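I'd like to go over a predicted model; first the sequence, then the structure.
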Amino acid sequence: MKKILILGAGTAGTMMANHLNKKIDKKEWSITVIDQYKNHYYQPGFLFIPFGIYSEKDVIKEKKKFIPKGVEFIQSAIEIIEADKNQVKLENNSVIKYDVLIIATGSKIVPQEIEGLLDDGWRKNIFDFYTIEGSTALRDKFKDWKGGKLVVHLAEMPIKCPVAPLEFLFLSDWFFTKKGIRKNVDITYVTPLGSAFTKPRAASVLGHMLDDKNIKIVPNFNISHVDSKNNKIVSLDDKEVEYDLLVTIPTNMGDEVIERSGLGDELNFVPTDKHTLQSKEYENIFVIGDATDIPASKAGSVAHFEGEILTDNILNFINNKPLEKKFDGHANCYIESGYNKAFLIDFNYDVEPVEGTFPLPVVGPFSLLKETRINHLGKMAFKHIYWNLLLKGIPIPGIPPHMTTKGKKLN
């Protein structure tokens, strides 16, 4: 029997196991998923934990719960991918052979890449919110914090969920206003980008939001190191920004197994055809989600849209049919802005976020690039959709994997 091997049981890997399990010929093919961790995290929920909106129980479930019946799940660390031999070696030296490999090993923050970040201030007055440990520690810090200079710092791109730093800023403004201490909190956003966001149209709208909320922005800041003794971050051209509380989005990198296996770039992301999601080096290796180097957002919505297209391409591959160049970089993201409102953006490789309605013309019900309450309700409903539809590979009605121009004001 031939084997499809999936590395990683996060968002992308779990969706692929569910998609493929429904469509392969089980007399000829089997599916195995390997992941070293027991728990599955709803990572978009980490953003809400520091502000007391979500707790651990909202974002943590067992991975096994979402692996479909008939799919083998191996909980183990992966030592190396031996692509030339079509096999993977586990930490106990056992070897798993494959005919088709799907790399869904994700990405993670690597704070040690920034000099001084892990010194004495780490988890004392320096925090992240991209991990469960960081978000819960920051929640505990925020409970008793009386104010001062709050600096939110983005180290470099790419990162998981590019809008999350902006959401954190907006929620901070709302949170401290609600607590009655906003006047005591000076909020500054420090970014290597030239503006608030990577997409110019959205950056213009969101930049105005920062102004309206009295949030300062320090653009074009390329970090050199953190001086935790003197509570400041220093750029390569010697600019300094002082903080009392630093919330950092450190360098994001792919898994170390990609580096050990010689399959990645300098950030351990796998070179991938941006339309077919096939490895550029090995024809029987496919890559999905945050593990790729494609110029799309590292976000759950992207993995979802990729999953539908990659499933078709893997079926094409195993049936000796040409791959289809169908993935267009489609992403959509809710941007929580506080006060029970949010934005929504929808874009792809070629089309920037624009105004309009989503997913249907005229009726929406969601508004693009506008701050509305119904967008906020959509954001909060997404947790239920994630656990009950997305991970199980169930299509969301009315939302195709490719970006549609219906309802969008393109001119």
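Thanks, I have it.

please make it C-alpha for all contacts and neighbour counts, starting now.
OK.

and the longest helix for the chain?
helix 300-318 (DSSP state H).

which parts of that one are buried?
300-315, 317 (16 or more other Cα atoms under 10 Å).

count of neighbours near Ile396?
12 (other Cα atoms under 10 Å).

where's it, which helix or strand?
Assessed by DSSP states H and E, Ile396 sits outside every helix and strand.

who are the contact partners of it?
Applying Cα atoms under 8 Å, 6 or more residues apart in numbering to Ile396 gives the contacts Leu389, Leu390.

state the distance from the closest residue to Pro361 other than its chain neighbours to Thr372.
Excluding the flanking residues, the one nearest Pro361 by Cα to Cα, 6 or more residues apart in numbering is Gly407, at 3.8 Å. Gly407 sits 17 Å away from Thr372 when distances are taken as Cα to Cα, to the nearest Å.

presented hereafter is structure B, for comparison with structure A:
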Amino acid sequence: MRQLLVLGAGTAGTMVVNKLRRKLSRDEWRITVVDMSDRHFYQPGYLFLPFGAYEPEQVVRPAAPLIGPGVDVIRAEVDRVDAARNQVLLLDGRSLPYDDLVIATGVTPRPDQTPGMLDGGQWRKTIFDFYTYEGAAALAKALERFDAGRLVVHITDMPIKCPVAPLEFTFLADDHLRRLGRRDRVELVYATPLPGAFTKPIAAGRLGSMLDERKVTVEPDFLVERIDGTRLISYDEREIPFDLLVTVPLNMGADFVARSGLGDELNLVPVDRFTMLAKGYDNIFALGDANDIPTSKAGSVAHFAVDVLVDNFVAHAAGRPMTGRFDGHANCFVESGAGKALLIDFNYDTEPLPGRYPLPGAGPFRLLGESAVNHWGKLAFRWMYWHLLLPGRPIPLPAHMSMAGKHTPVPGK
């Protein structure tokens, strides 16, 4: 019997095992997923925890019921992949052979990589993150107490999970402080390593103007070298003092990727961006945040990439060429406060453009435009995530980006 081994039971790992279990013969294929956690977290919900919009129990569920029947689950930590022998070694001493391997272990925040962030005595006192369950819950308590001073939202470096989330946090913090009557006593600063609010010019212009409208000071091209007490210090010696720092630490892939010799300097697995096949290997794939493809590390990317990979894998397993090509399709709701949100939709070659999605003219979602419908779409996605996306059920959205309904704005109009 052939062995498909999947490392990681997060968004990408859970989707791929549930979809492939329906596609691969149970007489020919054994599917096993390895993950050390018995809980599954809805990571987009972390954004809402600091503002009390979600309760903690709404973003976490037991992991076991989310994996469909016919998939073996091993609760363990990976030591390394021995690609030469087609086996994975676990920290408990076990070894797992495979015919094909999928790495879907994502990325995690690494505050230890920035001097003074974790070891300066301010972690979870004046320095917080919201990219972890524990961090978002701790930040909620800090925001309750914070009523005056300088609040700095900071990105250490790219790439990060959901690159619009720091912007969303800034917009929601502005709205939160206004509703509490504290906004005029708080200076909001957005410090980013990017030259502006976003990587693509049209979206960067729109999102940047929204920061301006909310009187948020933007510190662009800010590459932090260290944190000294309550000061961010960049490599070019600029300083940003803070009373409360909400930071996005460096995001890195799993350490076993480095130990296995499979990753780059951030422990991301280099892959063919169209097939997710690891470079230099014919039986190792890397999905979701764990790979180095040049698009957003977002749940939508995992969803669309899995849709392409599943059919490719079936062909690959049968000795046929993989003809499916993932185009880098990503779409992300961007919460903007006051019960509104934007939507962006883009891929490797096309930047976010204004228009309507998914139906031209009808929408119902606006691209690069704020609306209440977009906000409700983001909230509704939580139900879709648990009940459709993770189980691998069909969602009526094409894996490949379409230009239908989009238009390129004319400068000056």
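Done, it's in. As the structure is a prediction and not an experimental result, all values here were calculated from the model.

picking up where we left off before, quick one: the longest helix of the first structure to chain centroid distance?
17 Å (Cα atoms, centre = their mean, to the nearest Å).

same check on stretch 5-15 of the first structure?
How far stretch 5-15 of the first structure lies from its chain's middle: 14 Å, per Cα atoms, centre = their mean.

can you give me the helices for the stretch 201-350 of the second structure?
In the stretch 201-350 of the second structure, the helices defined using DSSP state H, counting those that start in this stretch lie at 201-213, 255-259, 299-317.

present these as TSV; the columns should include distance to His387 of the second structure.
Output for these, formatted as TSV (distance: least, Cα to Cα, whole Å):
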stretch	distance to His387 of the second structure
helix 201-213	31
helix 255-259	31
helix 299-317	14
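
start to end distance for stretch 233-252 of the second structure?
21 Å.

ok, residues contacting that stretch?
Contacts to stretch 233-252 of the second structure, defined as Cα under 8 Å, 6+ apart, come from residues 107-111, 113-114, 126-131, 146, 149-161, 166, 222-227, 230-232, 266-268.

and if we set it to 7 Å?
Applying Cα atoms under 7 Å, 6 or more residues apart in numbering, the contact partners of stretch 233-252 of the second structure are 107-111, 113, 126-129, 149-157, 159-160, 222-227, 230-232, 266-267.

OK, contacts around Ser55 of the first structure?
Ser55 of the first structure neighbours (Cα under 7 Å, 6+ apart): Ile49.

what's around the aligned partner of Pro249 of the second structure in the first structure, how many residues?
Aligned by TM-score structural alignment, Pro249 of the second structure pairs with Pro250 of the first structure. Pro250 of the first structure has 22 neighbouring residues, counting by other Cα under 10 Å.

same question for Leu390 of the second structure.
That count, for Leu390 of the second structure with other Cα under 10 Å as the rule, works out to 23.

enumerate every residue touching it.
Thr11, Thr14, Met15, Leu66.

likewise for Ser260 of the second structure?
Neighbouring residues of Ser260 of the second structure by Cα under 7 Å, 6+ apart: Arg80, Val81, Asp82.

can you match those residues up with the first structure and say which hold?
On the basis of both residues aligned by TM-score structural alignment, their matches' Cα atoms under 7 Å, what survives of those in the first structure is Arg80, Val81, Asp82.

confirm Pro358 of the second structure sits in a strand?
Yes: using DSSP: H, G, I helix; E, B strand; the rest coil, the assignment for Pro358 of the second structure is a strand.

rewinding a little: ok, the match of Pro249 of the second structure to Ser107 of the first structure distance?
Distance from Pro250 of the first structure to Ser107 of the first structure, by Cα to Cα: 12 Å.

tell me where the stretch 51-200 of the second structure has helices.
Going by DSSP H, counting those that start in this stretch, the stretch 51-200 of the second structure shows helices at 133-145, 165-179.
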